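Trainee: Have a look at this fold, sequence not included:
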């Protein structure tokens, strides 16, 4: 399963890229609005940190399909590199997805709350769908169950579209999405850190060091 960073915080992105195996970065209007710099500058700096060979996801803000396509073309031309355009799973969004597919622009269907929505997005020829796991749970749904259903549908119909599960509150949700067969997930920096760590691992390492020092005095294997 591939890991994407769901953030526009440059310091956090740099830290995670340096320490872990990260596939790329996803952004949305809310995430970009949190940063103090101009959003174009932030996006370009993210590309500098992750490299232009890693995917960077940028969401459209327009309301009509024609405007979404124009906005997507502008984003791709302005940034260059491996850009994926995020388009919401709404009426005008589906129309835009079909056109972006014709233009050869990499696209992700976002704001997905049902497996059927994901299937309809995939039928438009896009590369990724992003079901909102925790938001589905907050609506008394089953976010992980929706992810599992999407994976099953894509396998049944042999679709090439990948599942990039999003909206996580804790590591357990990510773990269950992994078991459900999600191809990738995007999560906040704190969730990604938690995926890699466990208190017992730290305690074990400290125990090894103490045992070594009792016997040999210093930590030096030379």
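Mentor: Sure thing, it's come through. As the structure is a computational prediction, the values presented were derived from the model and not from experiment.
Trainee: make it CA atoms for all contacts and neighbour counts henceforth
Mentor: Noted.
Trainee: quick one: secondary structure of the residue nearest the centre of the chain?
Mentor: Centroid check for the chain by Cα atoms, centre = their mean gives residue 186 as the closest residue, at 2.6 Å. Of the three states, residue 186 takes strand under DSSP: H, G, I helix; E, B strand; the rest coil.
Trainee: how would you label the residue lying closest to it once chain neighbours are set aside: helix, strand or coil?
Mentor: Using Cα to Cα, 6 or more residues apart in numbering and skipping residues adjacent in sequence, the residue nearest residue 186 is residue 4, 4.4 Å away. Using three-state DSSP, the structure places residue 4 in strand.
Trainee: again, but for residue 25
Mentor: strand.
Trainee: One more: residue 160?
Mentor: Secondary structure state of residue 160, per three-state DSSP, is coil.
Trainee: Which residues does the host helix or strand of residue 163 contact?
Mentor: Taking DSSP states H and E as the definition, one finds residue 163 inside strand 162-165. With contact meaning Cα atoms under 8 Å, 6 or more residues apart in numbering, strand 162-165 is reached by 127-133, 147, 150-151, 177, 182-186.
Trainee: Please compare the first structure with the one that follows:
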């Protein structure tokens, strides 16, 4: 499974990628705005830091300006993956970009039929939002399973990128359901490394070592 960090904070990302466990980054205009840095400058800095796929999102809603923005983003760095909304105009733009070999991440996916259309449009990634579905009483993880089956049924190469992940159990269930990738906040990434039995076990080993006079 590819593991992405959902952030635009350079220092936060630097800490996460230091161990070599992070494959890429997803951003959005809101995350970049919080940094106070220029959008394009931030995207390039993240690409150079991570060295893997970096999703950068368009802000236009109509196909023509969306395509223009998308090409501008793709030209910033070879690692940019253009993030598009799962709308009619977004999928039209996705098809045009895919025909030119530009990687895309179609976001805000909330149903398997939407995901089917994204795959037909040539999306590199599709981002189903697990947490937001859970928030309205729907089982977000069912969408991951449905997308996995649909894509496998027809041999689509589009990767399922689990998004809106709120906790470590979400990530585990997405992995079990066959998601190709997941994007998580830095706080959730930190929790992946932690377990009280690991901590207590290490403390015991060190105490035994000390008692043995080694």
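Mentor: Arrived safely, thanks for sending. Here the structure is a predicted model, which is why all the values come from computation and not from measurement.
Trainee: need the strands for structure 1, in chain order.
Mentor: Along structure 1, the segments classed as strands by DSSP state E run 2-6, 24-26, 56-59, 83-88, 107-112, 128-131, 162-165, 184-187.
Trainee: can you tell which of those is closest to residue 34 of structure 1?
Mentor: strand 2-6 (12.6 Å; Cα to Cα).
Trainee: Tell me the spatial nearest neighbour of the one in structure 2 that sits across from residue 144 of structure 1 in the alignment, not counting adjacent residues.
Mentor: By TM-score structural alignment, residue 144 of structure 1 lines up with residue 141 in structure 2. Once flanking residues are discounted, residue 141 of structure 2 sits nearest to residue 130: 6.1 Å by Cα to Cα, 6+ apart.
Trainee: Go ahead and confirm that neighbour touches residue 140.
Mentor: Yes - the pair residue 130 of structure 2 / residue 140 is scored as a contact, 4.2 Å apart, by Cα atoms under 8 Å.
Trainee: need the contact list for the counterpart of residue 128 of structure 2 in structure 1.
Mentor: Matched to structure 1 by TM-score structural alignment, residue 128 of structure 2 sits across from residue 131. Residue 131 of structure 1 is in contact with 110-114, 118, 143, 146-147, 163-167, counting by Cα under 8 Å, 6+ apart.
Trainee: With distance to residue 104 of structure 1 added, can I get those residues in TSV?
Mentor: Shown next, in TSV, are the contacts of residue 131 of structure 1 (distance: Cα to Cα, whole Å):
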residue	distance to residue 104 of structure 1
110	18
111	22
112	22
113	26
114	26
118	20
143	30
146	28
147	26
163	19
164	20
165	23
166	24
167	27
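Trainee: wait, which of those is closest to residue 55 of structure 1?
Mentor: For the contacts of residue 131 of structure 1, the nearest to residue 55 of structure 1 is residue 164 (12.4 Å; Cα to Cα).
Trainee: residue range for stretch 81-90 of structure 1 in structure 2?
Mentor: Under TM-score structural alignment, the match for stretch 81-90 of structure 1 in structure 2 covers residues 78-87.
Trainee: Can you give me the first-to-last residue distance of the matching stretch?
Mentor: 25 Å (Cα to Cα, to the nearest Å).
Trainee: same check, this time on stretch 96-111 of structure 2
Mentor: Stretch 96-111 of structure 2 has an end-to-end distance of 23 Å (Cα to Cα).
Trainee: Please look at residue 195 of structure 1 and residue 172 and confirm they touch.
Mentor: No - the pair residue 195 of structure 1 / residue 172 is not scored as a contact, 9.2 Å apart, by Cα under 8 Å.
Trainee: Look at those two and report which has more neighbours.
Mentor: Using other Cα atoms under 10 Å, the more surrounded residue of residue 195 of structure 1 and residue 172 is residue 195, with 14 against 11.
Trainee: The more buried one pairs with which position in structure 2?
Mentor: Using TM-score structural alignment, residue 195 of structure 1 pairs with residue 192 in structure 2.
Trainee: correct me, but that match touches residue 170?
Mentor: No - counting by Cα under 8 Å, residue 192 of structure 2 stays clear of residue 170, with 11.3 Å between them.
Trainee: Residue 179 of structure 2: what's its closest spatial neighbour, skipping adjacent residues?
Mentor: Nearest to residue 179 of structure 2 is residue 160, by Cα to Cα, 6+ apart, at 5.2 Å.
Trainee: In structure 1, what sits opposite that neighbour in the alignment?
Mentor: In structure 1, residue 160 of structure 2 lands on residue 163 (TM-score structural alignment).
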